[in-house]
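Visitor: Sequence plus the predicted model coming up.
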Amino acid sequence: MARKGRKRKNDNTKLLYLAFIIVVIIAAGYTQKDTIMSSVSNADVKDNQHNSDLLKVGSFNIQVFGQSKSAKADVMNVLSDIIRTYDIIAVQEIRDSSGTALDNLIKQVNSDGSSYAYLVSERLGRTSSKEQYAYVYNTRTVSPVGTAFTYPQTSDIFHRTPYIASFKSNEGIFNATFAVIHTDPDDAANEIKALYEVAEYAKGVLPADEPVIVMGDYNADGRYFDETSYVPLKSENYIWIIGNEVDTTVASGDNTYDRIVSTKPNIFYTGDAGAFRFDEVYNLTHEFAAEVSDHYPVYVFFKKDA
C-alpha cells in the first residue's frame, strides 16, 4: 500500500509540474505580444521629434492595404506610428473598393492628438485589381498647394498613372511638387524610362526654382530592372536620393525597389536619406514586420529654408 501511495503522489507531482510549464509558456506568449505593442507605442521618440527646421518626406508601399489589413489592430498601430514620423508620406498599393481603410488609418494616426490629412487618387490600374495612391501629410507643418491630379499621359505606358501634388511648408519657404508611382513589375523598365517625361512635365508647369520629386515603388532592382542601366531620369539634372546601396525590402534580400529622385538643384536637400527599418526601430519579429509590409518606407529630410 505504501508503494502505491508513493506512486500516486509522484504522478500528481508530475501533473502539477506539467500544468505549471503550460502556464509559463502561455504567459510568455502574452508577455511577448505585450512587449511588441509597448515598443510600438514608445519607440522612435527621437524620430517623431526631429529638428523643427526640417521636413521628413518619403514613400511607403504598404502592400495590399485594404479592409483585411486595416482590421488588424496591432498592424494599424505600427502603421500609425510610422506615419507620425513623417511630414509628407506618399502611400502606394491601397486596394480597397470600399474606400474605408485609409480613412480608418488616418483616424488611428490622429487618435493621439496628431493632425494628419490626406489626398487620395482615383482607383487606378488596367486589371480588376485597382490601386490608389495617397499623400498623407501633417497639417501642422505642411499644406497642399492647388489640386492634386493624375499625370495626363498620352501613350498609356503607365499601368497606374503617377499622382501629382504640390506642398509648401507652413513655416519657411519650402515648396515642391511630388509625383508618386508604383510601376508594374513586368513593365518596370519601360515605366522608369517614362518617369523622365513626368518630371519634365511637372517642371514645365512650375516655377523654375521649385524642385520636382518623383518617389514610390519603382521596382527598380532585382529581376525587374537593371539598376546599373541608364535611363533619362539619371541625367545630370537629377539626383537619385535613394541610391542602389539602400535595402528597401523587409525580406531577406537587399533590393532597392523604392526610390526618391529629385530635380537638381534642390536647395532644400540635406543629404540625409535612407530606409526606415521599422522592424529594428520597434523591435518587431520578422514575421510580424512582414504583416505590416514587405517594403520599408524610404525617407529624405528637407530644410524648410534654403
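Guide: Received the coordinates, thanks.
Visitor: When you work out contacts or count neighbours from here on, use the C-alpha atoms and nothing else.
Guide: OK.
Visitor: next one: the helix or strand harbouring Arg259 to chain centre, how far?
Guide: If you go by DSSP states H and E, Arg259 is part of strand 258-263. Centroid displacement of strand 258-263 relative to its chain, using CA atoms, centre = their mean, to the nearest Å, is 14 Å.
Visitor: and what of stretch 67-83?
Guide: That offset, for stretch 67-83, works out to 12 Å (CA atoms, centre = their mean).
Visitor: I would like the residues contacting it, please.
Guide: Contacts to stretch 67-83, defined as CA atoms under 8 Å, 6 or more residues apart in numbering, come from residues 37, 40-41, 89, 96, 100-101, 104-106, 108-109, 136, 278, 291-292.
Visitor: okay, pairing it with this:
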Amino acid sequence: MRSSFLLLLTFLLGVTDIQAGSDFRVCAFNTQHFGESKSQKSDVMQTLVKIITRCDVCLLQEVRDSKGKALKLLLEHLKRYDTKHEYKAVASERLGRSETYQEQYVFVYRTDTVTVADQYQYPDDKPGDIDAFSREPFVVRFRAPKTAIKEFVLIPQHTTPANTTKELDALYDVLQHVKKMWKTENVMLLGDFNAGCGYLAKKNRKRVRLITDQNLFWLIQENTDTTVRSSTSCSYDRIVVNGETFHRAILPSSAKPFNFQVEYRLTEEQVTALLVSDHYPVEVLLKVVDSRGLDGGTSITSGNQFIALFVLSHVAFQILTR
C-alpha cells in the first residue's frame, strides 16, 4: 500500500508541476527609454529581468542603447537570475528619423525552446511606402519545435502616436511582403501600436487594413488597459495573428497584459512601476505538443491542480493514519 502511495504521490506531484514547464509565452514590452542610465538602477533591472524570464520570446521596444552596454548588462542579469535557461538577443539597427532620438527593436529569447531562423529589416525607402514608418519593423522568423505551430514570424512595431493610423495601415503592406518573401502564413504582429484612446480615432479604423481584414485576429481586446498610470486606461499595446492556422495554435483567452505592478507589489511612488515602464507587457501563450505530437495546451488547469492536491492529501491522511 505504501509503495502504491509513493507512486501516486510521484504522479500527482508531476501533474501539478506540468503547467510551469509546458507554456510557450510570447511577450511584447515597451521598456520606456531603456538604455545605459536605466540599466544602472538595480531595482529596475531586477524587475525587468523577472518580467523577461517569464517569456520564451520577448520583444523589447524603446531600447535606446547607443553604446550597446545596457543590452549586454541585461543579458548578464538574465544569466544570473535564471540558471535553467540560456538567453540570447537579436536586435535591429538604431531606427528613427531624428539623429537625437533613435530606438532599437530587440528580441530576447530562450535558446532551449526557440531559435532564430531568419531576420529582415524592412527598408525605409520601399517603393510606394513614402517612408510610412518612423521605426521600420525588424522582422524575425523563429523555430519553436515544441509548439503546435513549429515556426512563426514576428513583426514588431512601435508606432509614432501622431501617425498611428498611417503606420498601422502600412503594417498591412509589411505583412503581405513578409508572407510572400518567406512563403508563410504564420505571422504575428505585436508591440506598442498606440492603438487606443485619442491616437486611433474610431472614425479612422475603417481606413486601417490591419483592422478591416477578417483574416487577422486582434487578441488584446479594445477595452484592455495596457498602461501603468492609474490616470490612464488605454489599449496601446496589441498582439495580432494572421490566419486561422496560427489562431488555432494560440491558447484561448491567454492574450493579456501582465500587471507587474500588482504581481511584484510595486507602487507608482516607490520602486516604482513607472521607473520600470509606463506600459505593461502584453503576452500570449502558444499551444505546445507533447512527445507524441499531441496538443498539450497548458496541460492542466489550476482547478485541476487543486483537485489533484486535495486527492493527494486525502490519500496521504488515510494511509498514514492506519
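Guide: Everything's here; your move. Here the structure is a predicted model, which means the values were calculated and not measured.
Visitor: Can you calculate the TM-score here?
Guide: Laid over one another, the chains give 0.80 as their TM-score (TM-score structural alignment, normalised by the length of the first structure), with 257 aligned residues with a CA RMSD of 1.7 Å.
Visitor: in the second structure, what residues pair with the strand holding Arg259 of the first structure?
Guide: Strand 258-263 of the first structure corresponds to residues 237-242 in the second structure, going by TM-score structural alignment.
Visitor: outside of that stretch, which residues touch it?
Guide: Contacts for stretch 237-242 of the second structure (CA under 8 Å, 6+ apart): 185-195, 215-220, 226, 247, 255, 281-284.
Visitor: Stretch 265-274 of the second structure now?
Guide: Taking CA under 8 Å, 6+ apart as the rule, stretch 265-274 of the second structure contacts 43-44, 228-229, 260-261.
Visitor: do that again at 7 Å, thanks
Guide: Stretch 265-274 of the second structure is contacted from outside by 43, 228, 261, using CA atoms under 7 Å, 6 or more residues apart in numbering.
Visitor: Would you map the helices across the stretch 1-150 of the first structure?
Guide: 2-42, 45-48, 67-70, 73-84, 101-109 (DSSP state H, counting those that start in this stretch).
Visitor: buried stuff in the second one?
Guide: Residues of helix 45-48 of the first structure classed as buried under the neighbour-count rule (16 or more other CA atoms under 10 Å) are Asn48.
Visitor: ditto for the last one
Guide: Using 16+ other CA under 10 Å as the burial criterion, the residues of helix 101-109 of the first structure that qualify are 101-102, 105-106, 108-109.
Visitor: Distance to Gln32 of the first structure for the residues you listed - can I get that in CSV?
Guide: Listed next are the buried residues of helix 101-109 of the first structure as CSV, based on distance: CA to CA, whole Å:
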residue, distance to Gln32 of the first structure
Ala101, 28
Leu102, 29
Leu105, 25
Ile106, 27
Gln108, 23
Val109, 24
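Visitor: from those residues, which single one is nearest Asp226 of the first structure?
Guide: Leu102 (33.2 Å; CA to CA).
Visitor: The closest one maps to what in the second structure?
Guide: Aligned by TM-score structural alignment, Leu102 of the first structure pairs with Leu71 of the second structure.
Visitor: if I look at that match, how far off is Ala148 of the second structure?
Guide: For Leu71 of the second structure, the distance to Ala148 of the second structure equals 31 Å [CA to CA, to the nearest Å].
Visitor: same check, this time on Ser254 of the second structure
Guide: In terms of CA to CA, Ser254 of the second structure sits 15 Å off from Ala148 of the second structure.
Visitor: More neighbours: which of those two?
Guide: Taking neighbours as other CA atoms under 10 Å, Ser254 of the second structure and Ala148 compare with Ala148 leading, 22 against 14.
Visitor: I'd like to know which elements the longest strand along the first structure is packed against.
Guide: For the first structure, the strand with the greatest residue count under DSSP state E is strand 54-65. Using 3 or more CA pairs under 7 Å, 6 or more residues apart in numbering; DSSP states H and E, the elements in contact with strand 54-65 of the first structure are strand 88-94, strand 212-217, strand 298-303.
Visitor: just to revisit the earlier point, give the PyMOL command for selecting the buried subset of the contacts of stretch 237-242 of the second structure.
Guide: In PyMOL, this line selects whichever of these come out buried by 16+ other CA under 10 Å:
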select buried, resi 185+186+187+188+189+190+191+192+193+194+195+216+217+218+219+220+226+247+255+281+282+283+284
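Visitor: Val281 of the first structure -> the second structure?
Guide: In the second structure, Val281 of the first structure lands on Glu263 (TM-score structural alignment).
Visitor: how near is its match to Ala273 of the second structure?
Guide: 11 Å.
Visitor: what about these two, which has more around it?
Guide: Each of Glu263 of the second structure and Ala273 has its neighbours counted (other CA under 10 Å); Ala273 has more, 24 against 8.
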